[in-house]
Structure formats: C-alpha cells, structure tokens
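Asker: what shape does this take:
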Amino acid sequence: MDPVERVVVGIDGSEYSTLALQTAATLAKALALRLDVVSCWSRSDIYFAAEIPVGGFPEADVLEVEATRLVEDAVERAFGPERPPGLVDVSIRYGHPGKILVDESASARLLVVGRRGRGGFLGLRLGSVSSACVAHAHCPVLVVNEPD
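Answerer: Modelled structure (predicted):
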C-alpha cells in the first residue's frame, strides 16, 4: 500500500501522548501532511477469553465511551478549544494499540507515539506499545519523550 500523505499519532490520554499529539501536529503542519489521531481500547482484563459472553461483554460500550472521552480530553489539553488545521481524523479503534498502530503505519509517512502510556511499570524507559511500533512499523517512528 502506498503511503498516504499523513502523520499518524497514537494517544491514550497519558501526559506522554499529549506531548506526542502536540509534536505530531507541529510536524504535520511543517510537512504539509494530514494529521490522523488514533486511540485504542480493548476488553477489560477482568475477563479471560473463555469467559467473554457470546455477543460481546457488557462493559464494551462503557470502555468505548471512556476511550472517546480520553481522546477528546487529550485533544483539548494539547490544543485548547481550537483543533489545529489539518487534523482530519480522530478514530477510536478496538484492539491492541501496538498492532493497530503498526497496521496504521503501513499507510503513513510518519508514526508518532509517546515514550510510554498509562499501563505497565512506571520505571520503564520505553513502553510496550512504543517498543512494538519501533520494532515493527512500516514507516519512520518518532517516540516523544518528556519536554525537558
């Protein structure tokens, strides 16, 4: 698949993803590329795969609404009430963030992620999603660290 003239940024509502969003917007504008924001949600870890009820699980709607709220809050934190020009698409996707972002990278000029997100261990230098993106993305990846 040929790359689309876009920058993809993965966000999860963490401070690092807010910085990634701001950085991605700056780069997209400077490079005259579209900015696509992707956030992911997945089933609650309270279910084992064998325990998911047929037809889904009751928390699915709640989790998707929460993911949407986190994205809107992150966009508001990053830019205030005005979305930057070129911010074409904000999508909420179901599935593992590493896989989804790697898939999205196949049709992007650049993938931007934060150093680490909300999960895992606080002492990690690079989170699991960022590591997966760096290792498997189909385009260049920028991992955004703290502003200092």
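Asker: only C-alpha atoms from now on, for both contacts and neighbour counts.
Answerer: Fine.
Asker: contacts only, for Ala106.
Answerer: Contacts of Ala106 were listed using C-alpha atoms under 8 Å, 6 or more residues apart in numbering, and they are 1-3, 137-139.
Asker: closest one to Ile100 out of the residues you listed, please.
Answerer: Top of the list for closeness to Ile100, among the contacts of Ala106 and by C-alpha to C-alpha, is Ala137 at 10.2 Å.
Asker: could you also give me the structure for this second sequence? I'd like to compare it with the first:
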Amino acid sequence: MATSAQRGKIIVGVDGSAASVEALRQAQRLAVPLGANVEAWACWDFPAGFGAYEAMGVEGFAHEAAESLQLAVAAVFGPHLPRNVHTKLVRGTPRPTLIGASNQASMLVVGRRGHGGFGALLLGSVSTACVAYAHCPVLVVTAPEPARNQEPRPAHASAGIPKTTPEGARSQ
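Answerer: The predicted structure follows:
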C-alpha cells in the first residue's frame, strides 16, 4: 500500500510500443486533475546468455531503451515536457522492476501490446504480472485502434434498403 508521501506518483512502463505511448498519455490525463507526478520508466536488461559479454559495455542496450523512452515522451508531449513528468531509465526486466516500483506509486500504468497467439483475448505477460502482484492499483491500456475508412452508415435502418416497385423490380 502506498504511504501518504507516495500518493501523488503514477509510474508508467514505457517500451516504445503504441500501447505504452497511449499508457503514458492516459497517465498524464489522470495525473493533471489529481496534481500527481508521472514517472515514465523504461526498463532494459541484457538478453539471456549475454553474461559473458556483459563487461564489454551496456551502452547499446541502455541507449536503445533510452531512445525508445525519449521517442515515446516526444510523441505524447512534443518538445516541452510538462513539469510533473519525469523519465527514468532502469536496468532490470519489466515484470519484477515495475512490480517493485509499485511500492512507491499510487498507480501503475502499463500498455497491453497484444502479441502472441491469443493476443486479442489475453493480457500480455508484463501486464498480467503487474495486475496480479503490484502493490497499488494498475491500469492496463491498449493501443488505440487505427482509424478506418468506413462507408457512411444510413441514419435509419431502412434507409439503405433499395426500394422495389410493385412488380418486384428494383428502382434507383
């Protein structure tokens, strides 16, 4: 449970996906009327099996995560970051890192990317773990649907039905 000193912080997991960009946008929408701060966290770690080469440098992995974070922040806020928004680059895998961070937050916001065989039906592994184990409320945000060019629908159900003549022939 968040203490009184921690109530004004919303932590957002940002990985550069459309869902995480929307999660950042929604976190700010919630934070403004509440007077809360938003921390956009980008988590990074070495890939499995990288251990032997870890001493060679972390710049590539950390740089990629930092770049994704900055692009997401720019997509939501443009060139001017609001005063209540802060970014944080954190070494660690997203699940345990964000769950641990939830101890310091009044809310955790994550995106749902929907990858995998049942992506449209199930939450992703990170969002599922956060919902199950976070120490504060969790908001899971999906990416906005792309705009579709739809044919205009008739205002009345019968408006789109062609008229027929008494003989059964259609008229225009």
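Asker: before we move on, back to that, which ChimeraX command selects the buried ones in the contacts of Ala106 of the first structure?
Answerer: Only the buried entries of the contacts of Ala106 of the first structure go into this ChimeraX selection, using 16 or more other C-alpha atoms under 10 Å:
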select :137,138,139
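Asker: now His66 of the second structure: how far from Gly16 of the second structure?
Answerer: Slight slip there: residue 66 of the second structure is Ala, not His. Using C-alpha to C-alpha, to the nearest Å, we find Ala66 of the second structure at a distance of 10 Å from Gly16 of the second structure.
Asker: with Ala105 of the second structure instead?
Answerer: Computed as C-alpha to C-alpha, the Ala105 of the second structure to Gly16 of the second structure distance reads 21 Å.
Asker: now Val85 of the second structure
Answerer: In this structure, Val85 of the second structure and Gly16 of the second structure are 17 Å apart, going by C-alpha to C-alpha.
Asker: show me the contacts for the residue lying farthest from the centre of the first structure.
Answerer: In the first structure, the residue that sits farthest from the middle, by C-alpha atoms, centre = their mean, is Val54; the gap is 28.4 Å. By C-alpha under 8 Å, 6+ apart, Val54 of the first structure lies in contact with nothing.
Asker: quick check: it is in a helix.
Answerer: No: checked against DSSP: H, G, I helix; E, B strand; the rest coil, Val54 of the first structure lies outside a helix; its state is coil.
Asker: quick one: map Arg83 of the second structure onto the first structure.
Answerer: Alignment note: Arg83 of the second structure maps to Pro85 in the first structure; criterion TM-score structural alignment.
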